[in-house]
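Chemist: coords below, sequence missing:
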């Protein structure tokens, strides 16, 4: 059997490689096409511009290795193995397909997380081999990060990273049939910033024709306010000693701009409340163009109401921030001072503490982690469900406690979603022997949703609707987000 496989795309022919799947069921092998460019390299005159579609090429282009990533070096912030790859041509797609001669297979498009400033589509955890095993064509996409992708510049197109998502999805519409996929059955999915990305797309009028379902894992919405975006851009320009224009920023090297960005976005104890209340300083911004209003306003207005949505979060996304020496230090901080610093003030405090009595009993570190988690991630879930009213929406919670940390931390659910518990760097996040049965359940629900638009449990309806709780014993529970109601 030949090792290589070729597919004709709109821009030219690409050569991928056949590989085995795992798990002993479904398709025994799948083809991987890595690093296919959907846009020209965003350098030189294109650095701070909207992405330009990749020009056609002659001959056969090898798609055997991951291409360059927008992430440089190791930012030290992601819990998923997400390698950085040097190079200029950073706008690429990776396609995994069970059979390029098939037709009409459902399609999953994955957008990686990393706070909109880090992350990489080249992670072995994002390998689509087990979605393809189960009959789903899988695509992972790259996009510009940090200031290059999302920073305000006076005379540059806004939301360049968002425009990268749109062009990548447009590439899928025009090319995925050649890989056996159905452009009319595309689900976009992502985690953390990637989860925020797919929610942003769900609320974006300009994106509605590019996908047909959304799976949002621990979504962190950007929705950066215009004044905040501009203030950040002007401050960064001042720090660089240039005008806040394309001409000015073009004189700043990539390395120096990245260093200035890191300094400007460094988080400390005093900035936690700001992060909870206002979100991250770099990310999709309200620009009056692609994003004329905050995402939740768009959803309340009915944008995306025809598209099914699965949305959920892990129980203790950011509790890791209060482990080790941080937990020791908290012993000397009065609970009232700690909760004030985390923005939990006034009349809601008593209501919140009563609803989270089980976490309060575990101590201040666990309580602080849950407050930060709820403010950043978990309260978004019932909020979005309420915003969508009667639109088809399914909620879940990921509650299985890591065998390493003892709670369900940020990123823990990703290898269960991809069914890749045999992947590298797993024990540091999940502990030894994470339960394959839970991966079968979560991944199986994701496959069902991509294929049919229904993940296999009851739609969420009303304040106390059904929520799928993924845990040692997976179950369906009513009002499973009651503990965040005080924050909504």
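Modeler: The structure has been received and is ready for your questions. Only a predicted model underlies this, so the values are computations on that prediction, with no experimental measurement involved.
Chemist: Please count neighbours and contacts with C-alpha atoms only from this point.
Modeler: OK.
Chemist: Name the nearest residue to the spatially most central residue of the chain, ignoring sequence neighbours.
Modeler: For the chain, the residue sitting closest to the mean C-alpha position, by Cα atoms, centre = their mean, is residue 194 at 1.5 Å. Using Cα to Cα, 6 or more residues apart in numbering and skipping residues adjacent in sequence, the residue nearest residue 194 is residue 113, 4.3 Å away.
Chemist: For the one you found, I want the exact helix or strand it lies within.
Modeler: For residue 113, there is no host helix or strand (DSSP states H and E).
Chemist: okay but it is in contact with residue 126, surely?
Modeler: No - here residue 113 does not reach residue 126: they are 11.1 Å apart, not a contact under Cα atoms under 8 Å.
Chemist: Let me know the secondary structure of residue 476.
Modeler: Reduced to three states with DSSP: H, G, I helix; E, B strand; the rest coil, the structure at residue 476 is strand.
Chemist: show me the contacts for the residue nearest to it when sequence neighbours are not counted.
Modeler: Ranked by Cα to Cα, 6+ apart and with sequence neighbours excluded, the top spatial neighbour of residue 476 is residue 468, at 4.5 Å. Residue 468 makes contact with 395-397, 457, 474-477, according to Cα atoms under 8 Å, 6 or more residues apart in numbering.
Chemist: got another, please set it beside the one above:
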């Protein structure tokens, strides 16, 4: 999740991220059903849990625990084992606390050091099955989130013939802070190590390593965009899905260096692995909280600085440069956003509402020219000044950058499918909102899972979940969501609108385009 400030307005962004008002050990290994629930990986055999839709293997190490000398090092291959590991419970998580007291997606924190693990949900652990594979990277603003969320269960994908893999990775300081004596973008290296594990092992779980799609929401969607532009990840996947993605990342290197300098100013510690390696997890979390806290010395780098950045080696270019020059990749991409991402995010301070008089200032804090106030009124007729400021916040953080990615790719004839999720919640706290994270349980077809009713209400349409999930399955299987959803092109700009009655519309953002592409 991400906490981002624009003037007095706060945004919370991430995998379980809207705040509006045990790994491979213990447990029984099956339900008594017949069939194989043990698979031999390159590191050793693992045992999973049989379920109605297949077998779940939880907490399989793809790298050694990042402790001691490995805490800020590149991920190292796991130590092999001979005895069968009982992988029937989720492994430890990098997250030790949620970023907000209330999050839209349930995000459990599980203690322990063995955080570099994958969870594999497969219809059948048959090496001859050659099923398509979806690798899920959770969100959380690159500083929080959990792969153990019940919303990320792979049962529905297994039912429809897809192997699902969810990934744990280093967060915050451990994953992204530039340190003078450690490799940069350590979490990106974790993602690549997990994808390499998938390439080398997924066939034993019934998956086809040549049919891997990566996907993520919020920061996870940003991870997809970063990996699509990381040469070292080339060939490890064939398609990507960015769901409300933080595609303004990768940051430029100057942003990473500025954040590293701010870390030293605020904590008094040098930004080095040597100075931080032996601190406890709680101590590191406290340092991260100091770094990210608002204050008079806050810089733009602190907003989402703990994130992928263009280090010049692993990631050659920042997102802003990619959008100007064009990303050099033809990987099929499904990308989109919700209608109201952060419109309802709470105001800070005195809770002062934006007025007609202060709207230009509020837009300026979001990076828009003050004169854009008239354009926003045209694009979103009927909204109050305060509502327009909320919509501008959603546009600036998620909607506009994602639209720009679609436009850039369409201009280069790269296969792209754009969508907008517009169905609105009827839950009391979220009435009439199509907010950040709301579309996740529809894509995973988990409307009956814990926590969904609290944010979506009692009458979330199963038909919409069926339609969205089907499009995802088609895309993972075929690299195309289906005949009813055309590619995004600059001549027609056809976009899927996920509403109670899904439909494709031509150029639905014509009114916003003068603002978004300015």
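Modeler: Received it, and whenever you're ready, just let me know what you need. Just so it is clear, the model here is predicted, and its values are computed rather than measured.
Chemist: returning to that earlier point: which single one of the contacts of residue 468 of the first structure is nearest to residue 81 of the first structure?
Modeler: residue 397 (23.4 Å; Cα to Cα).
Chemist: which one in the second structure is aligned with the closest one?
Modeler: Alignment of residue 397 of the first structure against the second structure is given by TM-score structural alignment, with residue 420 as its counterpart.
Chemist: Now which residue in the second structure aligns to residue 108 of the first structure?
Modeler: Using TM-score structural alignment, the equivalent of residue 108 of the first structure in the second structure is residue 134.
Chemist: One more: residue 205 of the first structure?
Modeler: Aligned against the second structure by TM-score structural alignment, residue 205 of the first structure finds its counterpart in residue 231.
Chemist: Over to residue 231 of the first structure. Which of the three states is it?
Modeler: Using three-state DSSP, the structure places residue 231 of the first structure in helix.
Chemist: Can you report how many residues lie near the aligned partner of it in the second structure?
Modeler: Counting by TM-score structural alignment, residue 231 of the first structure lines up with residue 258 in the second structure. Using other Cα atoms under 10 Å, residue 258 of the second structure is surrounded by 16 other residues.
Chemist: Touching, residue 258 of the second structure and residue 304? I think so.
Modeler: No - applying Cα under 8 Å, one finds residue 258 of the second structure not in contact with residue 304, separated by 12.0 Å.
Chemist: Helices of the stretch 401-518 of the second structure, residue ranges please.
Modeler: 440-443, 452-456, 462-478, 513-516 (DSSP state H, counting those that start in this stretch).
Chemist: can you list those helices in TSV and add mean neighbour count?
Modeler: Formatted as TSV, the entries for the helices of the stretch 401-518 of the second structure read as follows, by neighbours: other Cα atoms under 10 Å:
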stretch	mean neighbour count
helix 440-443	24
helix 452-456	21
helix 462-478	20
helix 513-516	16
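Chemist: do you know which of those lies nearest residue 344 of the second structure?
Modeler: Put simply, out of the helices of the stretch 401-518 of the second structure the one that sits nearest residue 344 of the second structure is helix 452-456, at 13.0 Å, with distance taken as Cα to Cα.
Chemist: Just give me how far stretch 449-469 of the first structure sits from the chain centre.
Modeler: The gap between the average C-alpha position of stretch 449-469 of the first structure and the chain average comes to 20 Å, counting by Cα atoms, centre = their mean, to the nearest Å.
Chemist: Determine how far the last residue of it lies from the first.
Modeler: Start and end residues of stretch 449-469 of the first structure are separated by 16 Å (Cα to Cα, to the nearest Å).
Chemist: What of stretch 315-327 of the second structure?
Modeler: Using Cα to Cα, the two ends of stretch 315-327 of the second structure sit 12 Å apart.
Chemist: just stretch 67-80 of the first structure next, same as before
Modeler: For stretch 67-80 of the first structure, the end-to-end distance is 18 Å (Cα to Cα).
Chemist: Repeat that for stretch 98-114 of the second structure.
Modeler: Termini of stretch 98-114 of the second structure sit 19 Å apart (Cα to Cα).
Chemist: nearest residue to residue 252 of the first structure other than its sequence neighbours?
Modeler: If the residues on either side of it in the chain are set aside, residue 252 of the first structure comes closest to residue 240, at 7.2 Å by Cα to Cα, 6+ apart.
Chemist: Contacts only, for that neighbour.
Modeler: 252, 257, 260.
Chemist: residue boundaries of the helices in the stretch 151-300 of the second structure?
Modeler: Listed in chain order, the helices of the stretch 151-300 of the second structure (DSSP H, counting those that start in this stretch) span residues 155-159, 172-176, 186-201, 219-228, 253-267, 273-276, 281-292.
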